[in-house]
Structure formats: structure tokens, C-alpha cells
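Enquirer: dropping a prediction and its sequence here:
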Amino acid sequence: MGRKPASIGEDRLSDLTGLKQNPGNLRARKYVPEGLGAGAPLVVILHGCTQDAASFDIGSGWSRLADRHGFALLFPEQKRENNSNLCFNWFTAGDTQRGMGEAASIQAMIAAMRAAHQVDPQRIFVTGLSAGGAMASVMLATYPESFAAGAIIAGVAYGCASGVMQAFDCMGGRAREEAAELGARIRRASPHKGPWPRVSVWQGSADAVVVPSNADAIVLQWTHVHGLPPRPDRTETVEGHPRRVWDGPDGTVAIEEYLITGMAHGTPLDPGTGAGESGEAGAHMLDVGFSSTDRIAAFFGIAPPPPAKAEAKAGAKAKAGGRKPASRTAPAPRDGPQAVIDKALRAAGLLR
């Protein structure tokens, strides 16, 4: 889209002004490629604990993908006065209800982006990691009319916790609920009666912070809302990673779930600048040879699907320190991204 390439690690975001309300006291940042015209898509991106908007953009590569394919980005950002570890407060009742707190602030930011940049109201999407993934669940539930689709990475089902102690059980997979109750939580969260957003769910099989059963709960929640059966229409393996798919009545994918083999807690990436490659590896941003950024953009319908890669390349990345197959309970390196997140969550009182 004509913007001069930025150096590695550069903050490419600018502040969004014009908010009419901000009850959650969040910072608003954005990225709009040069020359972007009216009617472009908008992606709302929610960072994880210990991150900020700029670091998440650098790691995930969303702004560079926006340059290539022409869409705007909104980055709500947490402040330390709200949460000392920069986690979105997905477990606080006052921040997870329609018209209140952080959820209302994010909705107000979307309205400001619509006014300032004339984005397409029918092509607004939301995605996030960890606490940001949990807040993406909140936004899809409380403002479903605003989103065509969403993607939740290492997140939790909406309504999983309404306090710190419940958050322990939620992340540890101990807050089990039936499909009917999970679906009812979304239906009670807003007056919306459908159609409902499509949902993409991403989870590491070796995640010990937000355990894999949380992905199952998210899927169960949204299949119930969509009126789809628990059993997927098809199960496949994509470059070594299981993918389950539920089709909607029109034949398009309504819900998909990726379980990333051997991955701990973080965003799955395939760093680089080639087709199907995005981002830079770092804390919370894991090089597994498989780009969630590119595949989520394709699921949203705002970028082409990544080209198929040879298994040899994925194997080479694994030997170089990228994807390392492991069991669901495999320990993470003491100084790796998992340890960074564990330390932050313990400091925030969200992990024992």
C-alpha cells in the first residue's frame, strides 16, 4: 500500500483519537496503511499479558500483512493502573458486560475507527492471545452484531470466570460446563438474535497456562450458539497440526479449531516475509513453522490462504528450535516464553 518499510522492532502504530467514551480506561492505538480507501476491513487485535500493542504487532506481523492486503488495524492497549501485568481484565464482571468497562471501551474504539476511516461495518473482526483471547471471547459475546468473525488464541470461553479464584479453575480446565449453559451465556450477553460471528480457535497441545480443554469449551460454546452438532463435519491434518471444521448451513466454515502440536502458551508463527510467513519470534510469540496470523486473515476472508509448505521445511524449523513435538504436559524451558508468562500470571495472582 505504499508505506516505507519499517526497521525490525519499530513501533508502527499511532494513537487513535476521537473516543466518545472510555469507561475501561484503555489506550487506543491503530495502524492504517497509506492510501487505504473507504470500505476496507478492520481487525481488532488484543495483546496478551506483559505485552503492549506495539510488541504484539511486531511479533505477530499484522501490520505488515495489512500493508500487503489492504485493511485497517485497531489495537486496544491495557494500562498498568488497570492491571499491573497488562492483562485485559477478562475475569472482572465490570469489564466483561455489554456497555461496561473494557468491553465498552473497545466498542467505542471500533466506532471511532468507523468514523475516522470509513471501514466496512460488515467486515470487522477481532482476535487476541491469552488474556487478549479471553477478551476476544468477551467482545464476540457482548457485541456479536459488530463482528463478522473472530479468532481466539489460547483463550477461554465467555463467562468462564467472574473473579480471580474462578480464573484459576478456568485456565486449569476445571470450570466444566454443559453446552447448553455455555451457549446460554452468549445469548444472555446481548439482545442480538443472530446471525452469529464465525469463530476460529487456536490452542497449543502443550500449553500448561491455559490448558487445551479450554479450546474444547470455546468450540462447544459456539457450536451450540450456531446450532451445530458437537461432532465436526471433518477433521484433517494441516502441516502436522490437527484441524477440526464445522460448516454452516451455507457451506462456509462457521467454526474451526487448530491444535498446534507440541506448542506451549503463545501465538503460533512462521516468521519471515514470504508468502504465508509473518512476524518475529520472541516472548509469547512462538516459531512453530505455522503462521496463525496468515491463516486467521484467510479465515476472515481478507487475505489469500497460505501456500502449502513441504514437511521438510517444517521439520527443519523444529530441529532449529521451532516446533518441538511434546505431550500436553511437557515442561517449558525455564527461560522461555512459557516461563515469562507463568511468572507474570503468578505475580497477578492468576496462577499458583
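Expert: Received it, and whenever you're ready, just let me know what you need. Treat the numbers as computed from the prediction; the structure is a model and nothing was measured.

Enquirer: rest of the way, CA atoms for contacts and neighbours
Expert: Will do.

Enquirer: can you map out the helices along the stretch 151-300 of the chain?
Expert: 164-171, 179-189, 213-226, 292-300 (DSSP state H, counting those that start in this stretch).

Enquirer: of all those helices, which one is nearest Val119?
Expert: helix 292-300 (14.9 Å; C-alpha to C-alpha).

Enquirer: pretty sure Tyr143 sits against Ser190.
Expert: Yes - in this structure, Tyr143 is within contact of Ser190 by C-alpha atoms under 8 Å, at 6.8 Å.

Enquirer: who has more neighbours, the two?
Expert: Remark: of Tyr143 and Ser190, Tyr143 carries more neighbours, 21 against 16, as counted by other C-alpha atoms under 10 Å.

Enquirer: spit out the contact partners of His47.
Expert: His47 is in contact with Ala53, Phe56, Phe75, Glu77, Gly128, Leu129, Ser130, Ala131, Gly132, counting by C-alpha atoms under 8 Å, 6 or more residues apart in numbering.

Enquirer: measure it to Ala254 for me?
Expert: According to C-alpha to C-alpha, to the nearest Å, His47 stands 24 Å off from Ala254.

Enquirer: then this one, side by side with the first:
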Amino acid sequence: MSRRSTSPLTRAYQRNLKALTKATLKSGKRIASQVQRATAKQLKPPPGRGDWIGGMALGAGGARRYHLYRPPDLQLQPGEKLPLMVMLHGCGQTGRDFAASTRMNRVAARERFLVLYPEQDRLANAQGCWNWYERRSGKADAEAATLMAAIDQVILLYPADRERVALAGLSAGASMAALMATRYPGRFKAVAMHSGVAPGAAKSPATALGAMRGRHVPPMPATAVGKAMGAAAAFSSLAPLLVLHGDADAVVSARNAVSSAAVWAMATGARPGSPRTLQRGKRHPMRITDYTRGNRTLVTLCEIAGLGHAWSGGAPSMPFSDVAGPDAGKLIWAFAARQFRSGAVQP
């Protein structure tokens, strides 16, 4: 029986195919290992004691994962409910990253409140940004509805007080926080925007880039407030707003901070007082302006000297975090706690 011979070309093809197969399998194992490490890191709780509880909410914008932080050693009285702080991360961050950077869990453990960290899906935005600017397409409002579904789910499943919910965000998270507060007035008792774009300044990706650079955000007359913020929010009982922004921010222009405060003050009928400067130790100084109506502060503008596009007073060695700034976590909780004590804003 004769033996079939193979040509040099066939042998070369077989060798190359074998080498390609081995390289593909090796690459596949490496990618799988990287995915496993990334997944393990995401599931790992941020530093500190307490419970890190995972969940998922489904709404008009699709499904979104979230984590809820519950302080350790809680001993609740029968029927007792705790305040809820909702934290919306910035672009390129996860909920865990945001928790580690802001150290809000440490404040929550001391002050006894729950913290909710929703997380953007990379299929919805490749950079992990909340789609706050997609107003024309309806994507922004759908995403806001999904975030509200996550909040409602947590209130249903855990001892969170529906009447004491505050909302805070960084960058894209700050802009989404403002959108949610204007679309769902009455659901939040306090809102904090850290380094975000002014409400109503963008309705598409193209206009968002301009707004981030400081365009499209001049203080608006009363006739334009309703159009910018939405009819549901204008001149209604909007939650009091805290605006935090660094004057050295090269990503989102600090003009947005002034415009955010001006638009919110116009919508709530508040007037600005005299600015004052505060500095705690060697941290960056702050220029603070309160906007009041009667004896109630409805907007506080905090302009932080020397702060870039980063969480003020955040954990060291974390992206988008500046340890030299005043502690934004403490400032936001103190602002929210005052609103919880004050009750509803009268229109």
C-alpha cells in the first residue's frame, strides 16, 4: 500500500495552523484570566466594614447593576428606616471605584445611613458615562427612569426611608443627578452636583461637548428656565442643591457651577448672598455663596481653589480624586442632613 505524500506547502500550512491554534488557546486563557480578575475585583467590597449588597434593577433604559452599602452593627428599632444617599459615579468609574474614592461609606457608618451605588453598563456607554445629554433621543430620560427603579427597589427591599433620599454625583453622574431631580421633583430632599454640567445646557453628544467647555451655559432669564429644566421642575418644589466645582477643572468648565446655581436659584426663587471664603487646615480654600428664599438656603455654590476634575478630599492614589481638597463626602452629608431636618420646600 503506497503512502500518500504531502507537499511542502501543505506541511507549512499545517504547522502554521497548529501554531495559530496554540496561540489562540493561550490568548483565550489569558483573556479569561483577566476577565476573572476584573470580576473578582468588582465583587470585592470597597475598603471598610459593612455590607456590600449587589442587585439589579430593570427599567425603561434597560437593566443596571447596583450595590447597596449597609453600615455594620445596625440595631434598628421596630419600623425604623434610614436615610438613603444615592451616588452616581463619573465616566471611567464603577460603583466600587466611586465608593473607594469618595469614602462615603465611612461617613455612612458614622452617621447611620444607607448608600446606593448604581453602575452604568458599558453596552449603554462604552466609557461608562451616564447618558445625561441624550435628551433628544429620549435615552437620558429612559436611563433616569431605570435609576429611579433601582431606588424604588432598594426602598422596597431594605429599611430605606422614602422621605429622606439624597442624590449626589461626579461629572457625568452630577449631570444625571440634576436631570433626575428635575424630572422627578419631590422624590429627593437634597441634590449635590460635583463637577457637572449645568442643567439644560445640552441635549445631544455634540452640545454636551460644548457645554463641558463652558459654552451654552449663561445664566438664564426666568422665561428660559422652564424650557431648560423641563416643565415638571420649573418653579416647583425642587430639592435644595449643593454645587461643588474646582476652579482648575480642565475637563468640565467651572462656568457650569455658576450657571447651575443660577438656574436652580431662578427656578426656586432664591437670591444670592455675599460670598465667603473658608479653609480647613491646609486643604484647598472654598468660596461659598448661599442662595436663599426667606430663611431657607435652597442653593449653595462651593467653588474650590486649585481643584481639578476630581472628587474633593477623595482617597489618595485613586483616579479622579484629590486628597488635598475639602472633604466633599462630609460636605454633602451635612447639606443633606440639614434638608432632612428642615422638611419639604414650599413652592
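Expert: Sure, I can see it. These numbers were taken from a predicted model, which means no experiment stands behind them.

Enquirer: quick one: TM-score?
Expert: Here the TM-score for the pair of chains, by TM-score structural alignment, normalised by the length of the second structure, is 0.76; 284 aligned residues with a C-alpha RMSD of 2.5 Å.

Enquirer: on that earlier part again, which one of the helices of the stretch 151-300 of the first structure lies closest to Gln122 of the first structure?
Expert: helix 292-300 (11.4 Å).

Enquirer: what's in contact with the lengthiest helix in the first structure?
Expert: When the first structure is scanned for its longest helix (criterion: DSSP state H), the result is helix 101-117. Contacts to helix 101-117 of the first structure, defined as C-alpha under 8 Å, 6+ apart, come from residues 16-26, 28, 37-38, 44, 74, 76, 88-89, 94-98, 119-121, 135, 138-139, 142-143.

Enquirer: quick one: which of the residues you listed sit in strands?
Expert: Using DSSP state E, the members of the contacts of helix 101-117 of the first structure that fall in strands are Ala28, Val44, Leu74, Pro76.

Enquirer: which of the residues in stretch 114-121 of the first structure are buried?
Expert: Arg114, His117, Gln118, Val119, Pro121 (16 or more other C-alpha atoms under 10 Å).

Enquirer: what do we get in the second structure for the first one?
Expert: Going back to what we said before, that points to Arg114 of the first structure. Superposed on the second structure with TM-score structural alignment, Arg114 of the first structure falls opposite Ile155.

Enquirer: any idea how far its match is from Met85 of the second structure?
Expert: Using C-alpha to C-alpha, one gets 12 Å for the distance from Ile155 of the second structure to Met85 of the second structure.

Enquirer: and what of Gly210 of the second structure?
Expert: Counting by C-alpha to C-alpha, the gap from Gly210 of the second structure to Met85 of the second structure is 30 Å.

Enquirer: returning to that earlier point: can you point out the buried residues in the longest helix of the first structure?
Expert: 101-114, 117.

Enquirer: gap between that helix and the chain center?
Expert: 18 Å (C-alpha atoms, centre = their mean, to the nearest Å).

Enquirer: what element comes up after it heading to the C-terminus?
Expert: strand 124-129 (DSSP states H and E).

Enquirer: which neighbouring elements make contact with that following strand?
Expert: strand 42-46, helix 131-142, strand 149-153 (3 or more C-alpha pairs under 8 Å, 6 or more residues apart in numbering; DSSP states H and E).

Enquirer: which part of the second structure matches that strand?
Expert: Going by TM-score structural alignment: strand 124-129 of the first structure matches residues 165-170.

Enquirer: show me what Gln120 of the second structure aligns to in the first structure.
Expert: Using TM-score structural alignment, Gln120 of the second structure pairs with Gln78 in the first structure.

Enquirer: one more: Arg187 of the second structure?
Expert: Under TM-score structural alignment, Arg187 of the second structure pairs with Ser146 in the first structure.
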